[in-house]
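# Structure of the sequence below:
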Amino acid sequence: MKNRLLLLITLLSVSLTATAQKKKDDKKADKELIAAEPDKEITGDTYNKWSVEIDLGQSKGGKPYAEGYYMSDPDKVLGGFQLNHYGFGVRYMISPKFGLKTHLSYDDIKKLPGSESLDFKVQHIQMTFEGVVNAVRLFDLQDEAKRFGLLFHFGIQASQMSPKMNTAAAPNNKGKKELNGGVIVGVTPAIRLFDNLSLFADIAINSNIRQHFNWDGSYSERSNNLTGSLFTTSLGFSYAFGKQKIHGDWALIQDKKDKEIDALNNRIGEIETLMNDSDKDGVPDYLDAENNSIAGVAVDTKGRMVDKNNNGVPDELEKYVDKTITNNNNTNSATVTNGMLEQLINDGYVAAYFDPNKTQPTTASSDNIGFILNYLKNNPDKSIEIIGYADELGSTAYNNKLSGDRAANVKAILAKAGINPNRLTIVGNGIDDSVDKNSDYARRLVRKVVFKIK
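Below is the predicted model of the structure:
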């Protein structure tokens, strides 16, 4: 039992260590990705979530007031302005779209300059607890908005009202206090000045559901609770802090679900690309083992040109050549067919192949060399370049010599078959590294000699 418990503790420790290391590695990878591609959309804790803000502005009590008291004259649309609102807040974004904030404010509610209201002064201290919605991210407008942002906030608030002067309406209320509560809702447009500093404006409406003081400091004549309203407009600065370069309001970020949707869209795009048919042989590229087949030549289900006798020449083209060149004396047909033959030879479809470290062609390559021989005999004005290759095994110097020896041996075969050696040029091209050198089957394809018509 003791050994089992020890084993369980050990496994648990290893698991926790591995999980912690993975999180650490993921964060490191995200940071490296931001440094390399700052505009790339990514997920994770790669942005600052905390911010603090200060704001200054004006607060106006909307209702209620005793008779003869008001902040601005009712017949003036805007009224005057006074700086009587001071605020400080802290915000935390749970995700790029949603967050929480708390805000502490101090307001001196009094008549505005130029107002004909009777004098009054009420101190209002308020603390809010609110949810925040990043509207730009919610509606996926960050690319269009660029440096501009828009937040909505709403929640509950608790406040304290205290008259600061005796008035005709409230001769004995100075210094008294009343605790209120209610709801608050607001909108905050912003513009980013730097990565972690932004300028914002805020418009908020405060509604008290428990209020007995009028905004002039007097008690309401109504015995039940008042529904008081306070309107605040302010300007301020928001500063984000943390280890990252930029705040989440501005970083290019995707939620995990958005990331998954984009990944699915990318997979669909990849599938559409795979369904392309570059050589128009009726076989999609992702199934096409020979993606450069000659147009009009029959292919198998993997897009390979049919070559049942394994001589390196597609059967359908071979039959056409035999019919139109060997047995047809029509000059026009021969000219057209010779052009096709030259393309076939120059594109490497006719080749001689070799076993490892050998300079003599394989037996199966005899037909291909015979094909070149027949072409040269039928076209005595043509010369040919014989180009040898080797696979990647062995040193460069060794393979350079080996490729040249292979080309020389094919030249010797053609010369002994009656072709003037002056029409034959050899080239040793050394290593062909176009295939996986660890694949035996792939290396067979590059131990070869190919031909170029001159």
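# Every contact and neighbour count from this point should use C-alpha atoms.
Fine.
# would you say residue 217 is within a helix?
No. Using DSSP: H, G, I helix; E, B strand; the rest coil, the assignment for residue 217 is coil, not a helix.
# run this one through as well so I can compare:
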Amino acid sequence: MKGKIILCIALVLTNLAGFAQKQEGQYSLEATYGGSFASKPSITQFGHYDLGIRYMFDPNWGIKFDFGHDKFRNDETPKQGVDYTRLSLQAVHNLGRTLNIPKATGGAVNALAHAGLGLSVFKSTQQKTKDNMGNLIVGVTPQIYIFEDMSLQLDFSYVVNLLQHFDYDGTYHFEGAPKSFTGGHATASIGIIYYLGKRHSDYDWR
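Now for the predicted structure:
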């Protein structure tokens, strides 16, 4: 199932990339890989990845659609945990322009801020049912300029899960009948931004 989702997203991103080449505005494809950090129970796991496409309306504001996946496993019982899948639509602000970061660093460093909401699913190794949730996400993305069509990105995000039932070890949070609660986890990742369209990376860097 996960493979089918990734394939569908790849096809959508490919079609959007072709469309972006003919449009004004700044389009970019983005991919990161890194770690996830949950506190209830405490689990730190490398296995987070994120794929997305971003469109900047102007040098200050834009939107992005992204797909995130995380794998959480309990260290004491490695077979227990959850696979987490997220789709989110987010607003993006060019924080670097507000703080004059590119100018201060000679065009070498920038930073974006992003926040939005979407849908999430927990697939537990312990339960047959899936946990369908809403999500809120907020984060910051420092950037390092490579060349006109590409930059390196670091991303630090926190995801709030609404109507969560499973803990990150795959068991129900409350005993007895399942009850919902608000949970969350953090991610830290590194990846690449590839710019598309007529403006290349103008809105991020110039």
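# Do you know the score for how well these two fit?
The TM-score (TM-score structural alignment, normalised by the length of structure 2) is 0.80; 180 aligned residues with a CA RMSD of 2.0 Å.
# Residue 41 of structure 2 is in contact with residue 168, isn't it?
Yes. Look at residue 41 of structure 2 against residue 168 with CA atoms under 8 Å: they come within range, at 6.4 Å.
# who's more crowded, these two?
Set side by side, residue 41 of structure 2 and residue 168 show more neighbours around residue 168, with 29 against 12, by other CA atoms under 10 Å.
# Structure 1: which residue goes with the more buried one?
In structure 1, the residue paired with residue 168 of structure 2 according to TM-score structural alignment is residue 215.
# Show the contacting residues for the nearest residue to its match once chain neighbours are set aside.
Once flanking residues are discounted, residue 215 of structure 1 sits nearest to residue 65: 5.7 Å by CA to CA, 6 or more residues apart in numbering. The neighbours of residue 65 of structure 1, taking CA atoms under 8 Å, 6 or more residues apart in numbering as the test, are 214-216.
# Give me the helices and strands touching the longest helix seen in structure 2, please.
If you go by DSSP state H, structure 2 has its longest helix at helix 2-20. Where contact means 3 or more CA pairs under 8 Å, 6 or more residues apart in numbering; DSSP states H and E, helix 2-20 of structure 2 is packed against strand 26-39.
# Against residue 274 of structure 1, how distant is the residue nearest to residue 215 of structure 1?
For residue 65 of structure 1, the distance to residue 274 of structure 1 equals 74 Å [CA to CA, to the nearest Å].
# Which parts of structure 1 are strands?
Applying DSSP state E to structure 1 gives strands spanning 50-63, 85-93, 98-110, 121-134, 148-163, 178-194, 197-208, 228-241, 351-353, 384-390, 424-431, 448-453.
# Deepest in the core, which of those strands is it.
Of these, the one with the most neighbours on average (mean count of other CA atoms under 10 Å) is strand 351-353, at a mean of 27.
# which position in structure 2 aligns with residue 94 of structure 1?
Match for residue 94 of structure 1 (TM-score structural alignment): residue 57.
# got it, and residue 134 of structure 1?
Aligning on TM-score structural alignment places residue 134 of structure 1 opposite residue 94 in structure 2.
# need the contact list for its match.
Contacts of residue 94 of structure 2 (CA under 8 Å, 6+ apart): 59-61, 111-113, 204.
# Need the nearest residue in space to the match of residue 94 of structure 1, chain neighbours excluded.
Nearest to residue 57 of structure 2 is residue 25, by CA to CA, 6+ apart, at 5.9 Å.
# Against residue 125 of structure 2, how distant is residue 116 of structure 2?
According to CA to CA, residue 116 of structure 2 stands 28 Å off from residue 125 of structure 2.
# what's the answer for residue 183 of structure 2, then?
To residue 125 of structure 2, residue 183 of structure 2 is 18 Å away according to CA to CA.
# now do residue 17 of structure 2
For residue 17 of structure 2 relative to residue 125 of structure 2 (CA to CA), the value is 36 Å.
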